[in-house]
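Undergrad: no sequence on this one, just coordinates:
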């Protein structure tokens, strides 16, 4: 029986359980590397989506089902998966090895690390936003809108997240205010067409409010109203709603990247070279958290998965070129 310290030794640790992370873990394990994947949320941002209709091989599939398939595939190939938050990554001075430290106080060790942490949801910055978080303010329409059946809601955001959130909410709520800072919706045309088709059939059901944002959220125990401010005229409008869904995009955990010594680009993303190589030998990055001038940035499930696979390939080649002994895993 291996000792406790030995049991926490891996060839590669993948941080993140989204499409990039689970694919990186799958490919790493298929290369015979002992692989651990750690993340806070199974599926990452994909877990917050609804219906997926742009992943090859599936004409339509619920995001939760696709996540389950990613997970099952990785586990089939001996990937160990842990739900926890990674708080620090330290390079051990006396050897080419990393210590990955989690919120629960556990340490895991590996020759290589693949960062596939994705992005985190942006906050709106409205008065009352933090106060009513979880009490009517949500950052995931798909996750939480079923709790607002026959209620009035505001969705803030005119991109893919906002528009697809509105499309998902149609089946539940009695009224949707879709608010965007821009002078037009910025989602993919197919999503806008679907939304406008619904609005044409039910003109009073969806209000699209341009050049505006929500500046105040209020109520007693839960959200009861929001103030929409026109960014051009300054005009304010108070509307009675039961929920405010913030879908204004995402941002990388740049502070964490800098803390462990990674170079980042102007957007705060990890600067990578082809294969996911970073400025720290042994640390690779893939998916939405990876950037830099070498990368064509396109936030899609398929591109994240592809980058995860490429990073795993790069890790395997790097480990073998270095001549490190591979721990490997016992095949089932």
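TA: That came in fine, so what should we check first? For clarity, every value in this text was computed on a predicted model and none was experimentally measured.

Undergrad: going forward, measure contacts and count neighbours with C-alpha atoms only.
TA: Noted.

Undergrad: any residues touching stretch 45-62, and which ones?
TA: For stretch 45-62, the surrounding residues in contact (Cα atoms under 8 Å, 6 or more residues apart in numbering) are 18-19, 41, 63-64, 67, 118-119, 140-143, 168, 301-302.

Undergrad: repeat that with 7 Å
TA: For stretch 45-62, the surrounding residues in contact (Cα atoms under 7 Å, 6 or more residues apart in numbering) are 18, 63-64, 67, 140, 142-143, 302.

Undergrad: and the end-to-end length of it?
TA: End-to-end distance of stretch 45-62: 13 Å, with Cα to Cα, to the nearest Å as the criterion.

Undergrad: please point out which parts of that stretch sit buried.
TA: By neighbour count on 16 or more other Cα atoms under 10 Å, the buried set for stretch 45-62 is 45-50, 52, 62.

Undergrad: returning to that earlier point: which of the contacts of stretch 45-62 fall in helices?
TA: In this view, the contacts of stretch 45-62 that belong to helices under DSSP state H are 63-64, 67, 142-143, 302.

Undergrad: now do the same contact list for residue 174.
TA: Each residue near residue 174 by Cα under 7 Å, 6+ apart is listed here: 150-152.

Undergrad: re earlier: restricted to strands, list the buried residues of stretch 45-62.
TA: Of the buried residues of stretch 45-62, the ones assigned to strands by DSSP state E are 52, 62.

Undergrad: out of the buried residues of stretch 45-62, which is nearest to residue 190?
TA: The shortest separation between residue 190 and any of the buried residues of stretch 45-62 is 12.9 Å, and it belongs to residue 52 (by Cα to Cα).

Undergrad: okay, pairing it with this:
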């Protein structure tokens, strides 16, 4: 028989936004339940050195997320390793179904599902996923010791991946559609000074090729964006680092979204288009997308959820009194 768990606040997601919401909701005595989702800890668990988290000159991403998880748990947040598969937003309390079969019933929901890596959508990319094509350098970089590899992209993600991969690869070719990177200046400076990295400007990936027995990457074909000329690059690994898209599967047909699927919130708030539902972190933040801003939004969401529940309970009490007097 399926189990039902009841809470005032259900937090869906476990990155900086989710764990911070867990800390604040626990301090507000809301006894929150946090369901971690498919990637406990979020994107920072696939990051190595984090140098912009206040209070830490440098910290490993996975270590930071473990600290956040432990903090939320110590405050009283019930952290559960489960995946929410659907939510009924039509009535309050909200009812969420999970992969384990457990049903979660909540007066308010904080959505902190974050974002996931984008892919180019090439058939050859799909064919070699997990067999030479990856979107996570920290997950798979170790397998390419002494090999030549290719990184696709031109933002922070691509530059960080390329720099990290120089710890293993003999050469990293960074393929970018333009001749100017969109990354932070300090990262660009490091990349341009690294002798193992060779930028290839005005090019885009058109095909990944390799062997079938065993399945594995042997190289890529890239096209010049101005001339159309094709170039063949031998490589054993291809890392696609073209950014992330919001993980909005639970709400894309229910909540208002914009800017490619990011959940819309009210100005200076985490309130969504449904009362009692709040969104924080990379699910809604298309502009900054930083761990520290996600954590701040998690705080906001918990405080707003606390106020929403207090006001709702107050209204219910008032209705009960009026009804009793009328009788």
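TA: Yep, it's here. What you are looking at is a predicted structure, and each value in this text was computed from that prediction instead of being measured.

Undergrad: picking up where we left off before, and in the second structure, which of the contacts of residue 174 of the first structure remain?
TA: With both residues aligned by TM-score structural alignment, their matches' Cα atoms under 7 Å, the contacts of these that the second structure also has are 150-152.

Undergrad: compare those and tell me which is most surrounded.
TA: With neighbours set by other Cα atoms under 10 Å, the maximum within these is found at residue 152, which has 21 neighbours.

Undergrad: trace residue 296 of the second structure over to the first structure, please.
TA: When the structures are aligned by TM-score structural alignment, the residue of the first structure matched to residue 296 of the second structure is residue 306.

Undergrad: correct me if wrong, but its match is in a strand.
TA: No - note on residue 306 of the first structure: no strand contains this position according to DSSP: H, G, I helix; E, B strand; the rest coil, which reports helix.

Undergrad: tally of neighbours for the closest residue to it other than its chain neighbours?
TA: When the adjacent residues along the chain are set aside, residue 306 of the first structure lies closest to residue 20, with 7.2 Å between them (Cα to Cα, 6 or more residues apart in numbering). Neighbour count for residue 20 of the first structure, taken as other Cα under 10 Å: 35.

Undergrad: repeat that for the one 10 residues further on.
TA: Other residues near residue 30 of the first structure come to 19 when the count uses other Cα under 10 Å.

Undergrad: if we can go back for a sec, possible to save the contacts of residue 174 of the first structure as a markdown table with secondary structure and distance to residue 58 of the first structure?
TA: Converted to a markdown table, the contacts of residue 174 of the first structure look like this (DSSP: H, G, I helix; E, B strand; the rest coil; distance: Cα to Cα, whole Å):
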| residue | secondary structure | distance to residue 58 of the first structure |
| --- | --- | --- |
| 150 | coil | 31 |
| 151 | coil | 32 |
| 152 | strand | 33 |
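
Undergrad: ok, those vs residue 130 of the first structure, which is closest?
TA: residue 152 (20.0 Å).

Undergrad: need the counterpart of that closest one in the second structure.
TA: The pairwise alignment with the second structure assigns residue 152 of the first structure to residue 148, based on TM-score structural alignment.

Undergrad: thinking again about what came up before, okay if I get the buried residues of stretch 45-62 of the first structure as a markdown table plus distance to residue 7 of the first structure?
TA: A markdown table is the format used below for the buried residues of stretch 45-62 of the first structure (distance: Cα to Cα, whole Å):
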| residue | distance to residue 7 of the first structure |
| --- | --- |
| 45 | 30 |
| 46 | 30 |
| 47 | 30 |
| 48 | 33 |
| 49 | 35 |
| 50 | 37 |
| 52 | 37 |
| 62 | 36 |
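
Undergrad: in the first structure, which residues correspond to stretch 158-165 of the second structure?
TA: Following TM-score structural alignment, the aligned partner range for stretch 158-165 of the second structure in the first structure is 162-169.

Undergrad: pull the residues that contact the matching stretch.
TA: For stretch 162-169 of the first structure, using Cα under 7 Å, 6+ apart, the contacting residues are 141-142, 145, 155-156, 187, 191-192, 195, 247.

Undergrad: and that stretch against the second structure, how far off on average?
TA: Stretch 162-169 of the first structure, aligned to the second structure and superposed, deviates on average by 0.8 Å (mean Cα distance after the TM-score superposition for the first structure).

Undergrad: circling back to that earlier point, how near is the match of residue 296 of the second structure to residue 298 of the first structure?
TA: Here residue 306 of the first structure is placed at a distance of 12 Å from residue 298 of the first structure (Cα to Cα).

Undergrad: next: residue 128 of the first structure.
TA: Where residue 298 of the first structure is concerned, residue 128 of the first structure sits at a distance of 33 Å (Cα to Cα).

Undergrad: residue 47 of the first structure too?
TA: Taken as Cα to Cα, the spacing of residue 47 of the first structure relative to residue 298 of the first structure amounts to 19 Å.

Undergrad: so who does the counterpart of residue 36 of the first structure in the second structure touch?
TA: Residue pairing (TM-score structural alignment): residue 36 of the first structure is matched to residue 33 of the second structure. Contact criterion Cα under 7 Å, 6+ apart gives 7, 9-11, 77-79 as the residues in contact with residue 33 of the second structure.
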